[in-house]
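Novice: predicted coordinates and the sequence they were generated for:
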Amino acid sequence: MKKINKYISMVALGALTMVFNACTDECEREASPVQTDGITAYIDFNTPTSFAFLPDDEQSFEIKIGRQLTTEAATVHITAEGEKFNVPQTVEFAAGETEKAVKITFDIAIGASASVKIGIEEGDTYIYGLTEQTIKVARDYTWVSAGSLTFSDPIFTGAEGELKVEKAKEGNNLYRIIEPYCEEGAGIHLQFTLDDNHNAVSLLPVGSLFDLGNGYQLYYVPEQYPNYCFFTNEGNSFNFGFLFTDNGSDLYVGNGSFVWSKEYPGK
């Protein structure tokens, strides 16, 4: 038996050697072609895909455009899709310049977000470079402390705990509960509005899916589903209902409540 095993091992080793040699002979690949002409422009691979701004921040950001061939001066043509953004149509390179910072400005309301797709025009691109990038910008409110509340979650965790509340300095009675459903540090907050008498008006957003940070998305549409989507209160005790989904199509009924125990504005 030992001899048979030895024989098989030798045959297998020989076969492996033949395959390796054959692969060495037949599987060699030609080197990738080198681009030796054209503008050879690209977008920096480290370009962020999102930016966040506070109300007092300038509504602008920069991206870097580089090029592979730098001997001569060149004009790189830029494409852009996003009506809220002002993107230069061209970038001028002097002879020897390898990289240029391009300033992009935008104009959106506080609390809003928008996206722009920036690209290098076909014919100016470097074949191995990043030639387009979609970038999202958001203008957040200035959030200030508004006390704390006891939050009850009977749907996802069955837990009850004390959470912080913040108010938007620039908002119209806009508040948010800090990370009620997500892991600590994930930064996903539940927003809601009150009227001038500090009574419940609405959860936010209305009519679109909102990622809760726990594998589910909230869907709050009170006009369409008034029996399931609601936000009410008696004094500092609030109740709310919503729909949620984990696949964007199947909807489930959810609810929760909180007691605004510290710094409730209605007191």
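Specialist: Structure received.
Novice: please make it C-alpha for all contacts and neighbour counts, starting now.
Specialist: Fine.
Novice: excluding covalently adjacent residues, which one is nearest to residue 65?
Specialist: Nearest non-adjacent residue to residue 65, counting by CA to CA, 6 or more residues apart in numbering: residue 43, 4.8 Å away.
Novice: could you pull out the helices for the chain?
Specialist: Here the chain has its helices, by DSSP state H, at 2-26.
Novice: run through the strands of the stretch 101-250 of the chain in chain order.
Specialist: With DSSP state E, counting those that start in this stretch as the criterion, the stretch 101-250 of the chain has strands at 113-120, 132-139, 143-153, 159-168, 174-177, 190-194, 200-204, 209-211, 217-219, 230-234, 237-245.
Novice: for residue 51, find the nearest of those.
Specialist: strand 132-139 (4.8 Å; CA to CA).
Novice: by contact count, what packs against the closest one?
Specialist: strand 50-53, strand 113-120 (3 or more CA pairs under 8 Å, 6 or more residues apart in numbering; DSSP states H and E).
Novice: mind redoing it with 10 Å?
Specialist: For strand 132-139, the elements it packs on are strand 41-43, strand 50-53, strand 74-81, strand 113-120, judged by 3 or more CA pairs under 10 Å, 6 or more residues apart in numbering; DSSP states H and E.
Novice: now tabulate the strands of the stretch 101-250 of the chain in CSV and tack on distance to residue 11.
Specialist: Shown next, in CSV, are the strands of the stretch 101-250 of the chain (distance: least, CA to CA, whole Å):
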stretch, distance to residue 11
strand 113-120, 56
strand 132-139, 53
strand 143-153, 66
strand 159-168, 65
strand 174-177, 70
strand 190-194, 67
strand 200-204, 70
strand 209-211, 59
strand 217-219, 59
strand 230-234, 75
strand 237-245, 58
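Novice: what's the closest of those strands to residue 20?
Specialist: Residue 20 sits nearest to strand 132-139 of all the strands of the stretch 101-250 of the chain, at 40.4 Å, using CA to CA.
Novice: now the closest one against strand 74-81, angle please.
Specialist: 60 degrees (axes from the mean of the first three to the mean of the last three CA atoms, to 10 degrees).
Novice: next up, a second structure to put side by side with the first:
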Amino acid sequence: MNNKILHSAVLGALLIGSTSAMATGFVTLPATGVAVPGGTSAYVTCNLTGDFGSLESVPPTFSPGGGLNNTCAVPSRTPPIAGYTQTANTVRTISINNRNIGTVTDRVWRSGTNCIYGARIHMAQVDYNPNAAGNQYFEVNDLQRAGYRNRGPISAAYYFGAVADEVLFRVGLTLTAVIHQPGDSAQPLTSIAPISQNWVDFTSDLNSFDPDGSSLPDSAWLFVKSTCTTAAPTSLTGAIRLRQTGQEGQPNLTITLPGYAPAGANTTP
């Protein structure tokens, strides 16, 4: 995140130059990827107004006329889709080097044999490596969820709820988290981020104290919709991964957590 200021301070000015979304709500993640210049990508794009954190992102809006910047966005999380009922809720602690640095709220909503798996990240301002000089605050560039092979069609969405949230930049069926620098393609080719029909990757930019001097510690609510069973939700070891890809020169790090997943799921690539 570079040269960011609060969403609320610039929202009105930035909305003037924004374009209307064409795919509001849950968007399908094609199992074979999407066509892009030069080949195929695992990713669909959502909200690119902030260039992956390099600039101030513009939150989605909803109105009778259609709203703005709302590709992949839903206007509610209670539930994300009408007719779904919440069936599970757990707050999971994010830890590294035996230090608690944040939380992931993990929820499931169901309608028959369709389920929505939701996650919201909050990063605390805690140095994850006190033995190193200065302060190291973990930055979440990607959240990944496992368990969706043979559970298609898979779709994804996000809900933006507060000015401390960051929007969702892109989402795709892949286990590879790709660093994004200014000028990079928003949709890396499958030669760089191969398709995995078992994993969904959400790209955002979260840090309680960003090295570039500005910070958004919370994610939007990030949703995956898939088929499921009527069995009670259970946690799968290693089903959530938080990835720091080093946008500002930080080391590449991965934190693994349990997470809700469809019955019988696994975490294989």
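Specialist: Received it, and whenever you're ready, just let me know what you need. Nothing here was measured: the structure is a model prediction, and the numbers come from that model.
Novice: please state their TM-score.
Specialist: The TM-score (TM-score structural alignment, normalised by the length of structure 1) is 0.32; 129 aligned residues with a CA RMSD of 5.1 Å.
Novice: still on that earlier bit, format the strands of the stretch 101-250 of structure 1 as CSV; extra columns: mean neighbour count and distance to residue 255 of structure 1.
Specialist: Shown next, in CSV, are those (neighbours: other CA atoms under 10 Å; distance: least, CA to CA, whole Å):
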stretch, mean neighbour count, distance to residue 255 of structure 1
strand 113-120, 19, 28
strand 132-139, 18, 29
strand 143-153, 17, 8
strand 159-168, 17, 13
strand 174-177, 22, 15
strand 190-194, 19, 13
strand 200-204, 21, 12
strand 209-211, 18, 15
strand 217-219, 23, 11
strand 230-234, 17, 9
strand 237-245, 19, 4
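Novice: on that earlier part again, so which of the helices and strands packed on strand 132-139 of structure 1 is nearest residue 90 of structure 1?
Specialist: strand 74-81 (4.5 Å).
Novice: skipping its backbone neighbours, what lies nearest residue 209 of structure 1 in space?
Specialist: residue 219 (5.1 Å).
Novice: correct me if wrong: that neighbour contacts residue 243.
Specialist: Yes. At 5.0 Å, residue 219 of structure 1 counts as touching residue 243 under the criterion of CA atoms under 10 Å.
Novice: export the helices and strands packed on strand 132-139 of structure 1 as TSV, with columns for distance to residue 233 of structure 1.
Specialist: Output for those, formatted as TSV (distance: least, CA to CA, whole Å):
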stretch	distance to residue 233 of structure 1
strand 41-43	51
strand 50-53	33
strand 74-81	44
strand 113-120	30
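Novice: quick revisit: and the residue nearest to residue 65 of structure 1, how far is that from residue 134 of structure 1?
Specialist: 11 Å (CA to CA, to the nearest Å).
Novice: got any residues that touch both of those two?
Specialist: 118, 119 (CA atoms under 10 Å, 6 or more residues apart in numbering).
Novice: for the helix or strand containing residue 105 of structure 2, buried residues please.
Specialist: Per DSSP states H and E: residue 105 of structure 2 is located in strand 99-111. Buried residues in strand 99-111 of structure 2, counting neighbours by 16 or more other CA atoms under 10 Å, are found at 100, 101, 102, 103, 104, 105, 106, 107, 108, 109, 110, 111.
Novice: about what we covered before: out of the helices and strands packed on strand 132-139 of structure 1, nearest to residue 7 of structure 1?
Specialist: Nearest to residue 7 of structure 1, of all these, is strand 41-43, at 57.4 Å by CA to CA.
Novice: packing partners of the closest one?
Specialist: Partner elements for strand 41-43 of structure 1 (3+ CA pairs under 10 Å, 6+ apart): strand 60-67, strand 74-81, strand 99-106, strand 113-120, strand 132-139.
Novice: kindly recompute the last result at 6 Å.
Specialist: strand 60-67 (3 or more CA pairs under 6 Å, 6 or more residues apart in numbering; DSSP states H and E).
Novice: helices and strands around the strand it packs on, which ones?
Specialist: strand 41-43, strand 99-106.
Novice: okay, angle between it and strand 74-81 too, please.
Specialist: Inter-element angle recorded for strand 60-67 of structure 1 and strand 74-81: 130 degrees (by the same axes, to 10 degrees).
Novice: and the angle for strand 60-67 of structure 1 with strand 113-120?
Specialist: Using the same axes, to 10 degrees: strand 60-67 of structure 1 against strand 113-120 is 20 degrees.
Novice: what angle sits between strand 60-67 of structure 1 and strand 99-106?
Specialist: 150 degrees.
Novice: buried residues in strand 60-67 of structure 1?
Specialist: Buried, per 16+ other CA under 10 Å, within strand 60-67 of structure 1: 63, 65, 66, 67.
Novice: just stretch 110-117 of structure 2 next, same as before
Specialist: 110, 111, 114, 115, 116, 117.
Novice: and the two most separated of those?
Specialist: Farthest apart among the buried residues of stretch 110-117 of structure 2 by CA to CA are 111 and 117. That separation is 12.0 Å.
Novice: which strands or helices does the helix or strand hosting residue 121 of structure 2 pack on?
Specialist: Using DSSP H and E, residue 121 of structure 2 maps to strand 114-123. The contact analysis (3+ CA pairs under 6 Å, 6+ apart) places strand 114-123 of structure 2 against strand 99-111, strand 218-219, strand 221-227.
Novice: ok, the closest residue to residue 151 of structure 1 other than its chain neighbours - how many residues close by?
Specialist: Spatial nearest neighbour of residue 151 of structure 1, excluding adjacent residues (CA to CA, 6+ apart): residue 258 at 4.4 Å. Residue 258 of structure 1: 22 surrounding residues under other CA atoms under 10 Å.
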